[in-house]
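Engineer: With the sequence up front, the predicted model follows.
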Amino acid sequence: MRGSLMLLLLISMVMAGAASASTEHDTTIPLFADCVASCGAMFIPYPFGTAGKYSCSRPGFSFVCNYSSDPPTLLLADGVTQVILVSLDNHTISVRFSIAAMSANEDSLFTSWTSPPGAPYAMSPTSVTLTVVGCSATAYLLDLVTNKIIGSCITDCSDREMEAMEGAACSGIGCCQATFLSPVRSFGINLTRHDRHSGRATSVKAFVSSAQAVYRFRKEDLFTEDTVTGSTMAVAVLEWAIIEQSSCEDAAKNTTTYACLSTNSVCSNTKTKGLGYYCECSSGYEGNPYIPGGCLDIDECADLEKYSCTGICVNYAGGYTCCPPGSHVDSRLSCVPPKSQKIIMGVIIGVSIGFGLLLMLVCAVIFNRRLKEMKLKKLKERYFHQNHGLLLRRLIATDDVNAERTKIFPLEELEKATNSFDPARILGHGGHGTVYKGILSDQRVVAIKKSKIVIQREIDQFINEVAILSQINHRNIVKLYGCCLETEVPLLVYEFITNGTLADHLHVEDRSSSLSWKDRLRIAVETVGALAYLHSAASISVFHRDVKSSNVLLDDTYTAKVSDFGASRTVPVDQTHVVTGIQGTHGYLDPEYYHTGQLTEKSDVYSFGVILVELLTGFMPVSLTRFGDRNLAMYFIWALKSNRVSDVLEARIKEEAMEEELEEMVGLAEECLRLKGAERPTMKEVEIRLQGLRRGKKKEQVQLTHHQSEEAEPQLCDPYRACRHQRSLDGNLADTAIQDTSRRHSLEEEFMLSLNFPR
């Protein structure tokens, strides 16, 4: 009797489903009986279709079937772009773009692609990448709708570096890549050759491809005209949606144009709000939601392995029920086990759970320590290699002085030093990481820098900073004590500077900085001395690339220490510049470097010029409320040309500094801030002039002190000069003079001192 009821139930369900499907098929849509639904071997699902007499596509979803090729090929409505795959489930189509090629004799090339008029296609920023293969080329990716640059990259070539990059992902050597920053329906690629005289002029190829099709650099690709290794490189993915209405809510109001025609379908908005919608079959159904009756019930019981059913399976519209062997299905499609089986099952489950828990506990006690040790060892080894530990170890071992001065710290020591990186120990957030205060086991107070992000670029900058600081020994450059490589995020350990940054002391409320003119002049001399040492006196030239007041630290005696070398670049002695991606801080960035991508020593000179203006004015380099759309450098040049420099100088500076000193400092700042790098002085020339300015001030202070001690009565003098002298010399003049004299070195003494300190 129970079996008969089940049979009647299943028969009624099948008949109801058939009636529903029949009713659904009665809904009519404008489809021809002879619709062309394929092109060659490729099936074309609705809403797509081919253009022609028997087109059955929705507006904008039309393809062109090229019957002149063998086999026939499917093209977009533009008749050029080949369609490889159409996916209703992912709402994408795969297309093949042609490879744009600039020959070795050409200096520029522009190519573009535009979605056919009314077509619903857009280039996805998460699934498409622009790849450029060639030497000395700059590529710009343009959104032709907004006429904005949405991506760029630069390639360069070096035989030694290209050998190392063979088979590797693009990093700028031989090839580079740029990603789409936003969805676009029309884009352009602009290729230019930026260094034809480099001695290596090759053809330059650019192609748009799927992000999954990762291009690996091959040197042989430099010498082909218009091909690259890998036949799928130029295949990209376009997203599509129903764009007649902006959302499901708007689409449902118009049943005439509503696209989700199948009863068992649902409407979903696109990820980017307002760009349309698409249709999907409901859970438990599959097929085409864009046609009546297109979403059909999935018979899960026909594929028991896929749906993991080993007992009794009963399928119903939109789902299925799987019951254990020996049980039966009731009228509500629920599993009903026999009573005896319930008792046995309860006992089995209870015993199994108890035994499993006991076994897990025993295994945990026996193997916990061994597993932890093995896991920790493997993790440290992985982080060590990930953080280029072999390279750092080799670098330190090859220099006896570095080996004594630079140490690779264990993670446990740094955790103890920072109280497990307690947020209360944070000193600040630099351009490339977070800085913690720590106390080592030998009671040294140190600053520990932890990178912000675990990406390859940050790790490379970390290695760059270690490599540079380990080779530099200068009294005005922060000292590196060592590093830690046993964490996912690499750590730097360097000397702790007590008095914060120069920016902290300059940019105070009401422009009431405690730094005197004499201190500011000394800090300027010390800072430029360190930068000049990096440019010309170190064993290898170093361009800092991020010179700013927040990277000038002040110790307990207010001695300047240049820090943060994460963005720095080393330069061979036979080169005057390097081509790099633009990097720096707004307000300090050299305009010439920003427009050409060529980093030179004059780029640091420009940034130092901004610091000189900060020392003179006390202003921040960028302030929307004070400068509007201009920065401090532009505002200062404007004030200079308008004869209003005195209005922007800090009151204390105008009181303490002599007119000749201000004229010299203002003129030097103006020279450093010139737009053309060739018109700026070198860092060494700036150092010499600032040292001369400081020597003149100290000489005047000594003479005035001697004059005051010999004369019993004050003599008349020019009121403006006399008052200025008196104000600048009050207080502990003798102590200051002695302190300044102790820091004084001639050029010859500086050179001999640098010889005595190993580099």
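Structural biologist: Cool, got the structure. For clarity, every value in this text was computed on a predicted model and none was experimentally measured.

Engineer: For the rest of this, base every contact and every neighbour count on C-alpha atoms.
Structural biologist: Fine.

Engineer: What distance do you get for residue 688 to residue 733?
Structural biologist: Distance check for residue 688 against residue 733: by CA to CA, to the nearest Å, it reads 25 Å.

Engineer: ok, the two, which is more surrounded?
Structural biologist: residue 688 (17 against 14; other CA atoms under 10 Å).

Engineer: neighbours around residue 640, how many?
Structural biologist: Around residue 640 there are 16 residues (other CA under 10 Å).

Engineer: from what I can see, it looks like it's in a helix, true?
Structural biologist: Yes. When classified by DSSP: H, G, I helix; E, B strand; the rest coil, residue 640 is found to be part of a helix.

Engineer: how close does it sit to residue 634?
Structural biologist: Counting by CA to CA - residue 640 and residue 634 are separated by 10 Å.

Engineer: How about residue 339?
Structural biologist: Here the criterion is CA to CA. By it, residue 339 lies 88 Å from residue 634.

Engineer: who's more crowded, these two?
Structural biologist: Here residue 339 and residue 634 are set side by side on neighbour count (other CA under 10 Å), and the busier one is residue 634, at 16 against 10.

Engineer: Wait, a helix at the more buried one?
Structural biologist: Yes. Following the definition three-state DSSP, residue 634 is counted among the residues of a helix.

Engineer: Comparison target below:
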Amino acid sequence: MLSSTPLPLSLLHFIFLLLSLTLTSAGCPQKCGKLQFSYPFGVGPKCSMDPSFNIICKKTRNHSTPYLNINKVRMLEIVEIKQTQIRVKYPYLLAATCYTNTSVYPHNNTRDGFYSIDLTGTQYSMSDKNWLTAIGCEDIVAGFGENKNVFAGGCVSYCPTSEPHGFGSCPNTENGYSAGNGCCRTPIPKGTTFLAAQLSDLGGKWLRDKYFPCSYAFVVEKRTLDESVWLYPFSDLNKSINSQDDDWVLSGPPPVVRLDWRVGTENCSEAQKDSSTYACKANTDCVNYDANTDWGYLCSCKPGYHGNPYNEGCQDINECNSDELNPCDANAICTNTIGSVNCSCPKGYNGDGKKNGKGCIPSNMIHVFIGVGSGMGFLLVLSMCILVHIVLRKRRSKMRKEKFFKRNGGLLLQQQTNECTIRKTKLFSAEELEKATDNFNESRILGQGGQGTVYKGMLPDGKIVAIKKSKLINKDQLEQFINEVVILSHVNHKNVVKLWGCCMETDVPLLVYELVPNGTLFDLIHDPNIHFQVSWNMRLKIAADIAGALAYLHSALSIPIYHRDVKSSNILLDEKYTVKLSDFGISREVATDRTHLTTLVKGTFGYFDPEYFQSSQFTEKSDVYSFGVVLVELLTGQRPIDVREEERSLVMRFLESMEENNLYKILDEQVLRHGKDEELSAVSWLAQRCLNWKGKMRPTMKEVARELESLIMLEEDGVCKAKSVIISDGEYAWTTSGISDESTSCILTFSSEII
């Protein structure tokens, strides 16, 4: 295999090469038309090394065209001659087959061509940069070596459509079998000197009609992936070829084929034994065409030489005169030698004189003083630059912080808050929070979500906090960020996460919360890695605390707040497993004179209020519905949406169990084991009312909180006292009664009546 690569030529080198080519073989032309060539190629037997390299230059009135006569059978127009290859136009088909009957199998073959490319006895062979290509529909092409005894490869051309005005296509792939639409290609091995092809019909075997009567096979050079896909009109498959000597009659220009060329018929070691026939001249290297065969050889100039290795040999290159080829350092002395170059340092310099080596370094003391003086001057200039840089950096930092403050909604925050709120919410600097999180180290990450990443940090006073770094935000997300700051600034409840402050001097806004270290309620209920057993009393307490926080937001503030994204993953747990309601990014304040909030539907699938989803009108009863889903999670220990339950959500399965009076099949094992039947019935009935499809039929969060607190109080007392609570909501009222008995259990009964 040819493994050497041509040396890069400088402009001077290229000029020398052209001069040597022009002077080679005096009287022999070196050009035909636009094609330039050099020995061993030439026009006429006296100017070429071998008949295989003889170029026939046909002249017309306007131009000349070079041809190659292979085996004295066909004249092939030469497109390009390269160092190891020649490209020629090959306007002949290897095979052509047409059928008179395209709808009934077997098809009647009216013409079957079987031709070949025969390069035996020449200095050429097929390059592996060619394809054996077949175009047609439902035909198989097979390539054979000499006498059809050696199978060279094959492929099947297939047409998925029969559009008569459409186009077939052959894709450009680098290696292996390649199929397209009405076209297939198979590679040709390197060194092939004989190639024939046979086309066979497959249409009847697939029980399909032939779309077009004819198929053709030919050889064409490969295209790269950067080149356009080869296309042909399907109308070409209606053309019948009458003679193997027909010129190219298909659409588009005739194909170009690549041929490898070499000299001699032996490998280098054998050819060098006979100096009279050895083709490589002075200062050249011999390279075998193929290391495993005696298919000839090629000649190339030794490193440091240029010229024609087949004619007058190669001449030395003076690298010293070329900036590109000169390997010496700028301070070195370059001395050209035969085939090489010598680099040496002048007096007063030390080193090997090479660019890629030690170069030439001054050795005199004066250079030391020059270096010291230059160094001191450099340090002085550097100090001034550093001082200017520090001043400019502080100025840019201040401007950048002001820019971020405005972009992150600082002005909007000032508009939506009053002085009292500003005093409650500390504005942290970017440096404080970077130091608190070790420059937002990945090891400090507590969690990541759709709105950003939460880091654990420690403030200078030792307080451990959670710092929420928002993602790059758009205008809508900026409004959510400001909304969360505004809401949490004037909310003060033990079960609502506390906001310590924020930072708006960074590229994205930062929120600083109290740290709630025990994860989320979702993790506590559903994470299989958590072995902590959640008791019934703990679940009841968590539900009551969540209800109390939502009741506070809905009823205790001067302007009610709707959370709008109540879910177990937004409920945090502290070290004592006390719940903290969080993530108020899409919450809304609602004036008392408004009955609902109309907006784009936002929230989490599985917790959506169906009435809100249909009307886009969010009310306090929408939060009640989401709380009902969380309550069902606590009762069942199951996820709101489970991929194993493809048809029904948790809410649908829970309501169905309630209607069938069969709660035991859905309640969590821990709940069934520790919860009293009466309490389970009461909480399940409460969850069912919260999940009513009609918002007006649901209780308020204040009423839900009161009922859960009542259950906890009765559980703590251990004895039921006569007690009645009337809970009303629009058209319906529910009455709960506690009836005392001698035991420690309480029986709660629920009745409903229309008001």
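Structural biologist: Received it, and whenever you're ready, just let me know what you need. These numbers were taken from a predicted model, which means no experiment stands behind them.

Engineer: so what number do they get for TM-score?
Structural biologist: The pair, once superposed, lands on a TM-score of 0.50 when counted by TM-score structural alignment, normalised by the length of structure 2; 462 aligned residues with a CA RMSD of 5.4 Å.

Engineer: what about residue 617 of structure 1, neighbour count?
Structural biologist: By the criterion of other CA under 10 Å, residue 617 of structure 1 has 24 neighbours.

Engineer: I meant residue 521 of structure 1, not that one.
Structural biologist: Other residues near residue 521 of structure 1 come to 23 when the count uses other CA under 10 Å.

Engineer: sec struct for the closest residue in space to residue 85 of structure 2 that isn't next to it in sequence, please.
Structural biologist: Counting by CA to CA, 6 or more residues apart in numbering, the nearest residue to residue 85 of structure 2 once its immediate chain neighbours are dropped is residue 260, at 4.4 Å. Assigned state for residue 260 of structure 2: strand (three-state reduction, three-state DSSP).

Engineer: Assess the claim that residue 260 of structure 2 and residue 88 are in contact.
Structural biologist: No. Taking contact to mean CA atoms under 8 Å, the distance of 11.1 Å between residue 260 of structure 2 and residue 88 leaves them out of contact.

Engineer: Could you measure from the nearest residue to residue 175 of structure 1 once chain neighbours are set aside over to residue 100 of structure 1?
Structural biologist: Taking CA to CA, 6+ apart as the measure, residue 175 of structure 1 lies nearest to residue 133, with 4.3 Å between them; neighbours along the chain are not counted. Summarising the geometry, the distance separating residue 133 of structure 1 from residue 100 of structure 1, computed by CA to CA, is 10 Å.

Engineer: between those two, who's got more neighbours?
Structural biologist: Here residue 133 of structure 1 and residue 100 are compared on neighbour count by other CA under 10 Å; more neighbours surround residue 133, at 31 against 22.

Engineer: What's the separation between the more buried one and residue 65 of structure 1?
Structural biologist: Plainly put, residue 133 of structure 1 is 32 Å away from residue 65 of structure 1 if you go by CA to CA.

Engineer: Residue 100 of structure 1 too?
Structural biologist: 24 Å.

Engineer: And for residue 523 of structure 1?
Structural biologist: Noted for residue 523 of structure 1: a distance of 74 Å to residue 65 of structure 1, by CA to CA.

Engineer: And residue 38 of structure 1, by the same measure?
Structural biologist: The span separating residue 38 of structure 1 from residue 65 of structure 1 equals 9 Å under the rule CA to CA.

Engineer: again with residue 526 of structure 1
Structural biologist: Counting by CA to CA, the gap between residue 526 of structure 1 and residue 65 of structure 1 amounts to 73 Å.

Engineer: same deal with residue 451 of structure 1?
Structural biologist: 54 Å.

Engineer: Surely residue 110 of structure 1 forms part of a strand?
Structural biologist: Yes. Counting by three-state DSSP, residue 110 of structure 1 is located in a strand.

Engineer: How about it, nearest residue that isn't a chain neighbour?
Structural biologist: Spatial nearest neighbour of residue 110 of structure 1, chain neighbours left out: residue 190 (4.5 Å); criterion: CA to CA, 6+ apart.

Engineer: Can you list the residue ranges for helices in the stretch 351-500 of structure 1?
Structural biologist: When assigned using DSSP state H, counting those that start in this stretch, the helices of the stretch 351-500 of structure 1 occupy the ranges 389-397, 400-405, 411-417, 456-469.

Engineer: what do you get for the stretch 1-150 of structure 1?
Structural biologist: Listed in chain order (using DSSP H, counting those that start in this stretch), the helices of the stretch 1-150 of structure 1 are 2-25.

Engineer: Same check on the stretch 501-650 of structure 1?
Structural biologist: For the stretch 501-650 of structure 1, applying DSSP H, counting those that start in this stretch gives helices covering 502-506, 517-532, 591-596, 601-617, 624-627, 632-641, 645-648.

Engineer: got a markdown table for these, with distance to residue 692 of structure 1 too?
Structural biologist: Output for those, formatted as a markdown table (distance: least, CA to CA, whole Å):
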| stretch | distance to residue 692 of structure 1 |
| --- | --- |
| helix 502-506 | 22 |
| helix 517-532 | 10 |
| helix 591-596 | 29 |
| helix 601-617 | 16 |
| helix 624-627 | 32 |
| helix 632-641 | 23 |
| helix 645-648 | 23 |
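
Engineer: and the host helix or strand of residue 707 of structure 2, what other elements does it pack with?
Structural biologist: Secondary-structure assignment from DSSP states H and E places residue 707 of structure 2 in helix 701-717. Using 3 or more CA pairs under 8 Å, 6 or more residues apart in numbering; DSSP states H and E as the contact criterion, the neighbours of helix 701-717 of structure 2 among helices and strands are helix 536-551, helix 677-690.

Engineer: now the angle between helix 677-690 and the longest one, please.
Structural biologist: Just to be clear, that refers to helix 536-551 of structure 2. In terms of direction (axes from the mean of the first three to the mean of the last three CA atoms, to 10 degrees), helix 536-551 of structure 2 departs from helix 677-690 by 30 degrees.

Engineer: Can you give me the distance of residue 17 of structure 2 to residue 232 of structure 2?
Structural biologist: Spatial separation of residue 17 of structure 2 from residue 232 of structure 2 under the definition CA to CA is 42 Å.

Engineer: Give me the neighbour count for residue 614 of structure 2.
Structural biologist: For residue 614 of structure 2, the number of neighbouring residues by other CA under 10 Å comes to 9.
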